[in-house]
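> 3D, please:
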Amino acid sequence: MKQIVIVAHGSPSDPAPQEAALQDLAQRVGALCPDDTVRAATLACPGALEAAFEGLSDPLVYPFFMAEGWFTRRELPRRLAKAGLSARHMRPFGLDPHLPALIAQTSHDAAIQAGLEPESADLILVGHGSKVAHRSKDSTYAMAETLRRSLPFWRIRVALIEEPPFLANIAAQSLRGLCLPFFALRAGHVENDIPEALEEAAFNGPLLPAIGEHPQVPALIAAAIVRE
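Predicted structure coming up:
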């Protein structure tokens, strides 16, 4: 029996909604892994990390992050050490080898549903970005490059929230297409910043849910647990 703790960043200003969303995700993953213990915690919710690890003897952390960066390599180990905890960690969600296929199928189906011909439309993959670190940007560009090898979109364009190329600028040059947020959880960027940037750019194509909200994500995580 494996012991898995799904960990995400969460929202420090309003931790409850994302903590609840992550707990729901853990329940759905657990239903697919009935022989394993699956729990969850956001780093932003006070006491959640310690509670999730309580009573576990050999836990594995599943980082529900889009990149292997500062939070997974430094902040999470620091938080665990501060609480007297230790755990091995799995590959982050954004680097799952089966995620590109899920994004490809999702974006292609959404284009067809919207009456768009992918061959003449843009797919805007919007990531977080960072003013101080490059891994968020790099992981978004890497995913876009992978998608270009399998998707027939006219262009697959990267846009970011916290550094150039900013979403409003990219969307203004891409009036025909759709936008897919390369995010794990629904937070301020997904709920507010992305729609506002698209409105500013007069982009009228579909805005898809964050890929981490996709109904197939629990199965993707469960499969990663089986492979571990």
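> use CA for all of it now, contacts and neighbours both
Will do.
> list the contacts of stretch 79-90.
Defining contact as C-alpha atoms under 8 Å, 6 or more residues apart in numbering, one finds that stretch 79-90 is touched by 50, 53, 58-63, 77, 228.
> what comes up buried for it?
Within stretch 79-90, the residues scored as buried using 16 or more other C-alpha atoms under 10 Å are 79, 85-87, 89-90.
> could you do stretch 221-228 as well?
Judged by neighbour count using 16+ other C-alpha under 10 Å, the buried positions of stretch 221-228 are 221-222, 224-225.
> would you turn the contacts of stretch 79-90 into a markdown table with distance to Asp24 and secondary structure?
Putting the contacts of stretch 79-90 into a markdown table (distance: C-alpha to C-alpha, whole Å; DSSP: H, G, I helix; E, B strand; the rest coil) gives the following:
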| residue | distance to Asp24 | secondary structure |
| --- | --- | --- |
| Glu50 | 18 | helix |
| Phe53 | 17 | helix |
| Asp58 | 23 | coil |
| Pro59 | 19 | strand |
| Leu60 | 19 | strand |
| Val61 | 17 | strand |
| Tyr62 | 15 | strand |
| Pro63 | 16 | strand |
| Pro77 | 24 | helix |
| Glu228 | 22 | coil |
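> and for comparison, fold this next one:
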Amino acid sequence: MYSTRLPFLPGQATELLVVSHGSPSDPEPQERFVRRLATRVGARTGADVRGTTLAKPGALEAAVSGFRAPMVFPQFMTDGWFVSTNLQNRLAKAGLTAWTTLTPLGLNANLPDLALRRVRAEISTLGVPEQDTTLVVAAHGSPSDPRPARATEAFVSALKADGAFHNVRVGYVDENPSLEEAASVDGPAIVLPFFAARAGHILEDLPEALDAAGFTGPVLPPIGAWDEIPFLIAALLQRQRAAV
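Okay, here's the model as predicted:
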């Protein structure tokens, strides 16, 4: 069932499943990525942490084998259909009867502060003042579901509230404003990909859009691939432990 909790006892090994979308056309690279991510989270928490994708056939079923009532961390940037519906159905079909779905990566309250630190560190290497730099947030979006854009806009609003940059713009793969439009800027700019993994949109759509816009500035790795993310997930798990 969705968001079922069982009590955490001190010293008891917590079960955590990290789940990402994956790539149906080439599942292995993303499967390896999320498993490495899970290993790094486990090393920081002492929990039994496993990682898998929805894309690789049989992988989810294998990952939950032996789990009783895991916490589930969606390595997704939104709480859209894949997290709220597809993931829940897949977990039940995989044999789980109870689990707790944690806040997806893109909605984590600490993500904007992490992003600000990373962007500022990158800008500091360029010799350009922050207040003269435009930050372009590249995201997925969806023409049929408002939740992806809603999550992106909440993230962007937090970045804008800091007031550090000349401007903060957002562009989407699947809706307007487009990535090309967002990246068509004058003056210094940097791109922050609001994506969970280095996969198709990062490898294909984003470079194509930036080329079309004539963008030549720096492009950060996608947020989900940052070295800081295992610490973010570990902190979320520890807060969840303390709240039980």
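> got a TM-score for the pair?
Comparison of the two superposed chains (TM-score structural alignment, normalised by the length of the first structure) gives a TM-score of 0.96, and 227 aligned residues with a C-alpha RMSD of 1.1 Å.
> restricted to helices, list the buried residues of stretch 79-90 of the first structure.
Assigned to helices by DSSP state H, the following of the buried residues of stretch 79-90 of the first structure qualify: Arg79.
> next, format the buried residues of stretch 79-90 of the first structure as a markdown table and append distance to His98 of the first structure.
Formatted as a markdown table, the buried residues of stretch 79-90 of the first structure follow (distance: C-alpha to C-alpha, whole Å):
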| residue | distance to His98 of the first structure |
| --- | --- |
| Arg79 | 29 |
| Leu85 | 30 |
| Ser86 | 28 |
| Ala87 | 24 |
| His89 | 18 |
| Met90 | 14 |
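> counterpart of Gln88 of the second structure over in the first structure?
Matched across to the first structure, Gln88 of the second structure falls on Pro77, judged by TM-score structural alignment.
> check the spacing between that match and Gln113 of the first structure real quick.
Per C-alpha to C-alpha, to the nearest Å, Pro77 of the first structure is found 43 Å from Gln113 of the first structure.
> ditto for Asp58 of the first structure
Asp58 of the first structure sits 45 Å away from Gln113 of the first structure, going by C-alpha to C-alpha.
> for Leu22 of the first structure, same thing?
From Leu22 of the first structure to Gln113 of the first structure the distance is 29 Å (C-alpha to C-alpha).
> about what we covered before: of the contacts of stretch 79-90 of the first structure, which is the nearest to Glu117 of the first structure?
Pro63 (35.2 Å; C-alpha to C-alpha).
> if we can go back for a sec, more crowded one of Leu22 and Gln113 of the first structure?
Between Leu22 of the first structure and Gln113, counted using other C-alpha atoms under 10 Å, the more crowded position is Leu22 (23 against 11).
> which one is that one nearest to, not counting chain neighbours?
Nearest non-adjacent residue to Leu22 of the first structure, counting by C-alpha to C-alpha, 6 or more residues apart in numbering: Ala40, 6.2 Å away.
> can you tell me the SS state at the one you found?
Here Ala40 of the first structure is recorded as strand under DSSP: H, G, I helix; E, B strand; the rest coil.
> could you pull up the residues touching it?
Residues in contact with Ala40 of the first structure (C-alpha under 8 Å, 6+ apart) are 5-7, 22-23, 26, 49, 52.
> residue in the second structure paired with it?
Under TM-score structural alignment, Ala40 of the first structure pairs with Gly51 in the second structure.
> quick one, helices of the first structure?
Secondary structure of the first structure by DSSP H: the helices cover 15-32, 48-53, 70, 76-82, 99-113, 135-148, 167-172, 188, 194-200, 217-227.
> average distance between the third one and the second structure?
Between helix 70 of the first structure and the aligned residues of the second structure, the post-superposition mean distance stands at 0.6 Å (mean C-alpha distance after the TM-score superposition for the first structure).
> surely Ser130 of the first structure meets Glu163?
Yes. If you go by C-alpha atoms under 8 Å, Ser130 of the first structure and Glu163 touch, sitting 6.0 Å apart.
> if I look at the most centrally placed residue in the first structure, how far off is Val190 of the first structure?
In the first structure, the centroid-proximal residue (C-alpha atoms, centre = their mean) is Ala184; its distance is 2.3 Å. Between Ala184 of the first structure and Val190 of the first structure the distance is 10 Å, computed by C-alpha to C-alpha.
> overlap in contacts, the two.
Between them, Ala184 of the first structure and Val190 have Ala210 as joint contacts when contacts are counted by C-alpha under 8 Å, 6+ apart.
> what's the burial count for the alignment partner in the second structure of Glu54 of the first structure?
Counting by TM-score structural alignment, Glu54 of the first structure lines up with Ser65 in the second structure. Using other C-alpha under 10 Å, Ser65 of the second structure is surrounded by 11 other residues.
> chain center to stretch 177-196 of the first structure, what's the gap?
In terms of C-alpha atoms, centre = their mean, to the nearest Å, the centre of stretch 177-196 of the first structure is found 10 Å from the chain centre.
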